[in-house]
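Novice: Here is the input, now give the coordinates:
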Amino acid sequence: MAIRNRIPFWQLEAFPVLLLQLAVSLLLAVPATLLLDAVAGYSVVLGGCIAWLPNAWFVRKAFMYQGARSVTAVIQSFWSGLAGKMILTAVLFALAFVVVQPLNVAGLFAGFVLVQLTGAASLLLMKGF
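Specialist: Predicted coordinates for the structure are as follows:
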C-alpha cells in the first residue's frame, strides 16, 4: 500500500506563481478599462480567470503528493489534474461566450494569453533558465 504524503495547497512551490497570475489578471483590467471601456476591463479579467482557475486546479491535483512512496498517486493525480484543466478551460470559455454579454473577445483572449505567459515566464525566472 502506497503512503500518500499530502501537501497543503498554500505550501506548494507553484502557489506563488498562482498568486502572481491572479495579480496580473486583476492589474491588466486597469489599463484595459482606462484605455478602452469597462467591457474590455471585465473581459480581460474574465480571460485571466479562465486561465487562472484551471491552472489552480492543475496545481492542486498534480502536486498534492510527494515522495518516492507516492509515485502511483503522483502519476494519477498529475493526469487527472491535466484532464480536469483541459475540461475546465473549455467549459469556462463556453460559459463566457454564452453567458457574458456584452463581451470584448479580444480582451478575453488577451487576458487569457497574458496570464498563461505570466505563469510560463515566472517558472523560467524561478528556475534561472
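Novice: CA atoms for contacts and neighbours, from now on please.
Specialist: OK.
Novice: Number of residues surrounding residue 81?
Specialist: By the other C-alpha atoms under 10 Å criterion, the neighbourhood of residue 81 contains 22 residues.
Novice: swap in the one 3 residues further on?
Specialist: The burial count assigned to residue 84 is 17, neighbours taken as other C-alpha under 10 Å.
Novice: ditto for residue 11
Specialist: By other C-alpha under 10 Å, 10 other residues sit near residue 11.
Novice: quick one: it from residue 35, how far?
Specialist: For residue 11, the distance to residue 35 equals 38 Å [C-alpha to C-alpha, to the nearest Å].
Novice: How about residue 74?
Specialist: Applying C-alpha to C-alpha, the value for residue 74 to residue 35 is 45 Å.
Novice: Also residue 126?
Specialist: In terms of C-alpha to C-alpha, residue 126 sits 32 Å off from residue 35.
Novice: between residue 74 and residue 35, which one's more packed in?
Specialist: Taking other C-alpha under 10 Å, residue 74 and residue 35 do not tie; residue 74 has more neighbours (21 against 11).
Novice: contacting residues around that one?
Specialist: Residue 74 is in contact with 62, 63, 64, 65, 66, counting by C-alpha atoms under 8 Å, 6 or more residues apart in numbering.
Novice: want to put them side by side, so please do this one too:
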Amino acid sequence: MVVKTPNKAPFHRTPAFPVLMLQLVVTLGVALVLWLFQGLVAGYSGLLGGLVALIPNSYFAFRVFRYSGARSARAIVGEFYSGEAGKLILTAVLFITVWLAVEPLNVAAVFGSYLAVLATGASALLIVRGFPKH
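Specialist: Coordinates of the predicted model:
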C-alpha cells in the first residue's frame, strides 16, 4: 500500500514556482512588446500563445509537486505520467480553442509567444539551481 503524503510546503515554495512566475513575466512581456510594435491583434495573440504554454505547465507542476518524500515515490511517478498526459491534452484543447474562438488572430504571434514561454521552461534548471532551499 502506497501512502500518499501531501507536500507540506505551499505551492509557491516548490522549485516549479519561480519558473512559472518567469514564464508569466515572459508571456506578459512578449504580449506587451507585440502590442506596442505590431498592434492590438498581435498583442492579444501573443498573450494567448503564452497562456497556451503557461496553463498546461502550471497544471503539470501542480500535479508533480503535490507529494514529497521517499514514501511517496510511486505517487510522484504516477503523477508525473498523468500530469504529462494532462498537459498534452490541455495544450491541444487550448490551441484548438484559440484557433476556433479568436478572430482575427496573428498566428506568428501565437506561436512566437508559445515558443518563448517553452524556451523559458527549458532553461528551468538554470532558474531552479539558484532557488533557496527552505
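Novice: Just give the TM-score of the two.
Specialist: Here the TM-score for the pair of chains, by TM-score structural alignment, normalised by the length of the first structure, is 0.93; 128 aligned residues with a C-alpha RMSD of 1.4 Å.
Novice: Neighbour-wise, which one of the contacts of residue 74 of the first structure leads?
Specialist: Neighbour count (other C-alpha under 10 Å) singles out residue 65 as the most crowded of the contacts of residue 74 of the first structure, with 24 neighbours.
Novice: Map it across to the second structure for me.
Specialist: With TM-score structural alignment as the criterion, the equivalent of residue 65 of the first structure in the second structure is residue 67.
Novice: Its match is in contact with residue 75, isn't it?
Specialist: Yes: taking contacts as C-alpha atoms under 8 Å, residue 67 of the second structure lies within contact range of residue 75: 7.2 Å.
Novice: Need the overlap of contacts for those two.
Specialist: Counting by C-alpha under 8 Å, 6+ apart, the residues touching both residue 67 of the second structure and residue 75 are residue 4.
Novice: So what's the residue count around whatever residue of the first structure lines up with residue 109 of the second structure?
Specialist: Superposed on the first structure with TM-score structural alignment, residue 109 of the second structure falls opposite residue 107. By other C-alpha under 10 Å, the residues close to residue 107 of the first structure number 24.
Novice: One more: residue 85 of the first structure?
Specialist: For residue 85 of the first structure, the neighbour count with other C-alpha under 10 Å is 21.
Novice: quick one: what's aligned to residue 19 of the second structure in the first structure?
Specialist: Aligned counterpart of residue 19 of the second structure in the first structure: residue 17 (TM-score structural alignment).
Novice: With residue 84 of the second structure instead?
Specialist: Aligned partner of residue 84 of the second structure by TM-score structural alignment: residue 82.
Novice: Quick check: closest non-adjacent residue to its match.
Specialist: residue 58 (6.0 Å; C-alpha to C-alpha, 6 or more residues apart in numbering).
Novice: just checking, the one you found touches residue 81?
Specialist: Yes: counting by C-alpha under 8 Å, residue 81 is a contact partner of residue 58 of the first structure at 4.5 Å.
Novice: quick one: the residue nearest to residue 32 of the second structure when sequence neighbours are not counted from residue 18 of the second structure, how far?
Specialist: Nearest residue to residue 32 of the second structure, sequence neighbours excluded (C-alpha to C-alpha, 6+ apart): residue 43, at 6.1 Å. Distance, residue 43 of the second structure to residue 18 of the second structure, using C-alpha to C-alpha: 24 Å.
Novice: can you check residue 92 of the second structure too?
Specialist: Going from residue 92 of the second structure to residue 18 of the second structure by C-alpha to C-alpha gives 25 Å.
Novice: Looking at the two, which one has more neighbours?
Specialist: residue 18 (17 against 14).
Novice: these two touch, right, that one and residue 126?
Specialist: No: between residue 18 of the second structure and residue 126 there is no contact under C-alpha under 8 Å: 11.1 Å.
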